[in-house]
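>>> Let's see this in three dimensions:
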Amino acid sequence: MVVAGTLGLILALAAGLRIWGMSYGLPHPMARPDEQKLVGRAAGMLATGDLNPIEHTYPALLLYLQAAVLFSYAKLGPLLGADALGSHPGLPYLICRALSIAFGVATVAATYLLGRRVDGRRAVALLAALVVATNYLHARDSRWGTVDVAMTFFVTLSLVFAVQASDRQRFRDYQLAGVFAGLAAATKYNAGLVLLATAAAAIAGVGRRRITGPDAVRRLAVAGLTTFLLFTLATPYSVRDWYATWEGFTVSVGMLYGVVGERAASVHLRVTFPDGFGLPVCIAALVGAGRAVWKRDARSLVLLTFVVLMFASMAAVLWVFPRYLLPFVPPLAVLAAEAAAAFVDLSRPAFAAAAALVLAGPGILSSVQFDRVAARKDTRVLAAEWVSANVPGGAAVLVCDNYGAPALNADPRRGPSFRVRLIDCTPSQVEGSGAPYLVTSNHPQMPGYASVDPKLREYLDARARPLAEFRPFREGTFAKPYFYVGDAFFLPFTGLRAMERGGPEVTVWALTRP
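Model (predicted):
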């Protein structure tokens, strides 16, 4: 009863850290990169009934789940007194974000199962679940309608049965590991690498003379075939249109290596691990990994095999995304909890509380800082609201066409209020337009996604006047925000004390001086 209550509190904490700020950037359709690709396509499936995703950058399982949730809301929501699906902008995104949060919280519960399978002690499993619940990277990304958190949930369950297979060597465990590996791959292609953990389980069985080499081959064949079967069932068009799938996959991989930048391994070791996981968790996980190797603990080595090989697969890429480390959160949490239990008696409440504070404290602080900023309106949303309230209806408004541009006329409840024209924002285009208003966006650390041409800036300083300015940065702080430039996300990963809100610097200009 105590264990169930404690786990319930951990799940409630996980939900709270993920729900706070979940509406960030809405109703702007590009508040979080990749959301528009997934949620927009899921809404299209709901509207047309066509389940073919057409574009195969991602497999289709999450699209189908999002479409199913949107369909359920469309049918049941009005009956329960909720707003209709098209009643206000951003609602489909909010619903799909809620689905992602559910996957994030479920991953915390799955981590408890993983901890129980690896170590056996409830205290270790609870501590591991708490570490995931408060992991800043996982809490931050659990609120977006993208693939990585759902994929991490399926990866974690596959690891649960891979660990169980290493211990019992039952065909059923290999099958179940394959089931969830297939679902993970059907959510994000490279998650199929979790099957390597199952291979480690078979090798461990041979090494401990629990099974023979041919037995291991048969078990791995069962796991592999099950993975392919579940992948096919969960995302059938990825198999049917295999050439388009391969093309989408190779294009995505090519993009990861086709830019100039720092290697992912360096960025993750320098920033993502220490700031996203917290230094205490990183140190404890390293100790846990070393302990697993020293003791030749087959169950922990299954986790370590997955982490090492998965990290090796992404170490050399040049387009760096912090969310790529999400599948490492549960296994490293278990290794960290095992290390803590090796030095501290977790059965004693005072020691357990101290270990929890050390491992979970940094994640809670970082998550609260992020949530505080994410809960405030993005500058693009504020700018769009200002234009709606202060610019005469029907006026022509030029908008510099970049990723940081506010979305005007985005409210489906009203007809178009303004004549919006997206332009490249050169002085000649602005001068010859005849429009009375211009909206520019600029971000000093991510100029590739929001910037103002210097010549246009000179033109505006001489011939226009700013009507309203919306800035994301706080004044009078020494904190330095760190942005993953390739992530195209206008909220920093660290240095959140420097931020008042998310978004680029947005300015609304009057193009005729009084």
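>>> Please count neighbours and contacts with C-alpha atoms only from this point.
Will do.
>>> Where do the strands of the protein begin and end?
Along the chain, the segments classed as strands by DSSP state E run 396-400, 419-423, 437-442, 465-470, 505-510.
>>> Figure out which of those strands is closest to residue 56.
Taking C-alpha to C-alpha, strand 419-423 is the member of those nearest to residue 56, at 28.2 Å.
>>> Show me how far that closest one is from its chain's centre.
The chain centroid and the centroid of strand 419-423 are separated by 32 Å under C-alpha atoms, centre = their mean, to the nearest Å.
>>> Same check on stretch 229-249?
Centroid separation between stretch 229-249 and its chain, computed with C-alpha atoms, centre = their mean, is 22 Å.
>>> re earlier: quick one: the strands of the chain as a markdown table, columns for distance to residue 129 and mean neighbour count too.
Below are the strands of the chain laid out as a markdown table (distance: least, C-alpha to C-alpha, whole Å; neighbours: other C-alpha atoms under 10 Å):
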| stretch | distance to residue 129 | mean neighbour count |
| --- | --- | --- |
| strand 396-400 | 45 | 23 |
| strand 419-423 | 47 | 15 |
| strand 437-442 | 40 | 25 |
| strand 465-470 | 40 | 17 |
| strand 505-510 | 39 | 22 |
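>>> Need those strands in JSON lines (columns: distance to residue 107).
Listed next are those as JSON lines, based on distance: least, C-alpha to C-alpha, whole Å:
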{"stretch": "strand 396-400", "distance to residue 107": "41"}
{"stretch": "strand 419-423", "distance to residue 107": "42"}
{"stretch": "strand 437-442", "distance to residue 107": "37"}
{"stretch": "strand 465-470", "distance to residue 107": "37"}
{"stretch": "strand 505-510", "distance to residue 107": "36"}
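>>> Can you check which of these gets nearest to residue 39?
Here strand 419-423 is closest among these (C-alpha to C-alpha), at 23.3 Å.
>>> measure the residue lying closest to residue 182 once chain neighbours are set aside to residue 140 for me?
Distance criterion C-alpha to C-alpha, 6 or more residues apart in numbering; nearest residue to residue 182, sequence neighbours excluded, is residue 227 at 4.0 Å. According to C-alpha to C-alpha, to the nearest Å, residue 227 stands 29 Å off from residue 140.
>>> Second input sequence below; structure requested for side-by-side comparison:
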Amino acid sequence: MLINKKVLPYLLLGLILLNGLLLRVDGLNWGIPRAPYWKAYHPDESVAFTTLIKMSASEDGLNPHYFVNPTFHYYLIGTLWWAAQTVNFVPSPREIMDEAPTVTLDHVARIWLTARSLSVALGVLTIWLTYLLGREFFKNQAYALAGAWLAAVMPTMVIQSHYLTVDGPVGFWFLLALWLVIKAFKDKRLWVWAAAGLVSGLAVATKYNALAGIISVFSVLLIRQIINRDQRIEKAQIKIPVFAGCLIAGFLLGCPYSVLSFGEWKGGINSLLTYNDFATDWLYPWLHTSRHSLGWPGWILFLASLSALVIKPDKTGLILAAGILPYFLIYGYKASPFMRHMVLIVPLIILLIIYAMEKAGRYLRHRSFSLIAGVLILLTSGYALANSLAWVKVMSGQDPREEAAEYIKQGVPLDSVIGLAGRLWFYTPPLEENQYHLLRLDYDPAKLEYFHPPLIIISEYESKQYAFCRVAPEVRDDFFKMLKTDYRVSRVFNRVPQCWGIKFEGYPLADWNYFYPEITIYERSL
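From the prediction side, this is the model:
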């Protein structure tokens, strides 16, 4: 049976989207509060959940009193929650606040899954938007399909689609905004400009950092049309203000209390800036964050693809540069170690790689080049797919924190004193305060010497990263020196992400490697 050539690309796109969906659904149950543990391991998810509960109980209604992130995504989750509540799939926020006897852990898990399903849907649509942007950039539909395929399997995009946080969904709104902005500069109709502005505002109302890329791409397209007099915008004096006005309107629609409660909103912005007050390291996003986000093959291709931006630059190259480079400047000035910040631009980096190959193909007109390009795409996507499969496999298994908790419950008497090295609850095995005396040592050697607990639990993140950036070096060094002198390693719980014989280093320790932290239990030496 022969498939129509016109139908084949859409069939392939459908298979790509299906593959992306399956990767984003697998492991979706990870970290959800469920029996016998009432713990959510992703702290930002707990923040979102708490924010929604507060809004439902507040007299202000839609005021979250939390603006480190804008509110549009929380409103979408709340709308989805309301819809699920009307069909009795989940309890209402009021029932949860009142601790109604009908509310069970299963109901809480359903709320989490309902909220996460929105991230899954937007993650799959982000793949589709990567394809649509590819169609804008490339004449050959195969290049757009290659971009969609890479977007479907990139591990950072896959993992962030598992969480109900803003980091994955903003990628959808950001790409949709860029696609509409590009369309607007080609289209004479005023409503396209209005739509581009409105969606741009919603993107910023999902996560503030979307603004930098949108303004950058819009400015590049505007300057380019001003320089090329034969391509000037008709009625620019109307369309540009319409775009700007709709952008503001879209932001206010998604985050109305940025005006209605300006003081609180300003406080949230200050908290955001304080939280992200990292040291300047201009090379960090180029050498580390992008490498972890793309995998070794993709990262090498990305660095090589940058040459295409300076060799005979054209419109496509300028758009991609405008969408990508501002974030590398931002993440270098405040060297964010968080891979979740890269989700926004990973699709653009993918399209840059495809663009560089397509551009090289114009000059190297030889069949062997097409073969080499195809092999490179397969190598990059194969590595990314293996990485994603390795991570979702870990998410689908038992969390090391729960393994450690079960080990302690089976071998450590109730009411025993257990030392916890750090302050962050979400890296701690889910032990109950009413069953054990949990002593938080805060890396303080004086506390360790005074209490000298029989057991101490330390996560990989706490031992290798957190203490090294949150505690004075001399205090930290004394604590770990005393720990090694007076204690021995009793048990280690970890899960190594691996697939097809490849072991993956996973997320940097400073990032959200929530789903497989190594847990070490130290026992006091006799």
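>>> Of the strands of the first structure, which is nearest residue 379 of the first structure?
Of these, the one closest to residue 379 of the first structure (C-alpha to C-alpha) turns out to be strand 465-470, at 5.6 Å.
>>> what's the closest one in contact with?
With contact meaning C-alpha atoms under 8 Å, 6 or more residues apart in numbering, strand 465-470 of the first structure is reached by 379, 382-383, 386, 505-513.
>>> of all those, which comes closest to residue 194 of the first structure?
Among the contacts of strand 465-470 of the first structure, and counting by C-alpha to C-alpha, the member closest to residue 194 of the first structure is residue 379, at 39.6 Å.
>>> List the contacts of the closest residue to the closest one other than its chain neighbours.
Nearest residue to residue 379 of the first structure, sequence neighbours excluded (C-alpha to C-alpha, 6+ apart): residue 503, at 5.0 Å. Counting by C-alpha under 8 Å, 6+ apart, residue 503 of the first structure makes contact with 378-380, 404, 471-472, 490-491.
>>> Trace residue 387 of the second structure over to the first structure, please.
Here residue 387 of the second structure is matched to residue 366 in the first structure, going by TM-score structural alignment.
>>> Take the contacts of residue 503 of the first structure and keep only those in helices.
Under the assignment DSSP state H, those contribute 379-380 to helices.
>>> what about the second structure, which of the contacts of residue 503 of the first structure hold up?
Retained in the second structure (both residues aligned by TM-score structural alignment, their matches' C-alpha atoms under 8 Å) from the contacts of residue 503 of the first structure: 379-380, 404, 472, 490-491.
>>> ok, now which ones touch residue 326 of the first structure?
137-138, 148-149, 152.
>>> By neighbours, which of those wins?
The residue in the contacts of residue 326 of the first structure with the most neighbours, by other C-alpha atoms under 10 Å, is residue 138 (32 neighbours).
>>> Show me what that residue aligns to in the second structure.
So residue 138 of the first structure corresponds to residue 157, using TM-score structural alignment.
>>> In this structure that match contacts residue 170, no?
No. Using C-alpha atoms under 8 Å as the test, residue 157 of the second structure is too far from residue 170 to be in contact (11.2 Å).
>>> For the match of residue 387 of the second structure, which non-adjacent residue is closest in space?
Using C-alpha to C-alpha, 6+ apart, the nearest residue to residue 366 of the first structure is residue 136, at 6.0 Å.
>>> That neighbour - how many residues pack around it?
With other C-alpha under 10 Å as criterion, residue 136 of the first structure counts 28.
>>> From residue 365 of the first structure, how far off is it?
Residue 136 of the first structure sits 8 Å away from residue 365 of the first structure, going by C-alpha to C-alpha.
>>> Repeat that for residue 324 of the first structure.
Applying C-alpha to C-alpha, the value for residue 324 of the first structure to residue 365 of the first structure is 22 Å.
>>> Give me the more crowded residue out of the two.
residue 324 (17 against 13).
>>> What helices and strands are in contact with the top helix by length along the first structure?
Ordering each helix of the first structure by length in residues (DSSP H) puts helix 91-118 first. The contact analysis (3 or more C-alpha pairs under 8 Å, 6 or more residues apart in numbering; DSSP states H and E) places helix 91-118 of the first structure against helix 2-19, helix 35-48, helix 61-76, helix 122-133, helix 148-168, helix 298-314, helix 329-343.
>>> wait, which of these is closest to residue 451 of the first structure?
Minimum separation from residue 451 of the first structure across those (C-alpha to C-alpha) falls at helix 35-48, 21.8 Å.
>>> which strands and helices sit next to that closest one?
Using 3+ C-alpha pairs under 8 Å, 6+ apart, the elements in contact with helix 35-48 of the first structure are helix 61-76, helix 91-118.
>>> To what extent does that helix diverge from the second structure after superposition?
Mean deviation of helix 35-48 of the first structure relative to the second structure after superposition (mean C-alpha distance after the TM-score superposition for the first structure): 3.3 Å.
>>> residues in contact with that helix?
29-30, 51, 53, 63-64, 66-68, 70-71, 92-93, 96, 144-146.
>>> Please apply the same query to stretch 344-352 of the first structure.
So stretch 344-352 of the first structure is contacted by 123-124, 355 (C-alpha under 8 Å, 6+ apart).
>>> just stretch 176-189 of the first structure next, same as before
With C-alpha under 8 Å, 6+ apart, stretch 176-189 of the first structure has contacts from 58-62, 147-148, 150-155, 157-162, 191-195, 198, 222-232, 234-235.
>>> Highest mean neighbour count out of the helices and strands packed on helix 35-48 of the first structure?
Burial of those is given as mean neighbour count (mean count of other C-alpha atoms under 10 Å); helix 91-118 ranks first at a mean of 24.
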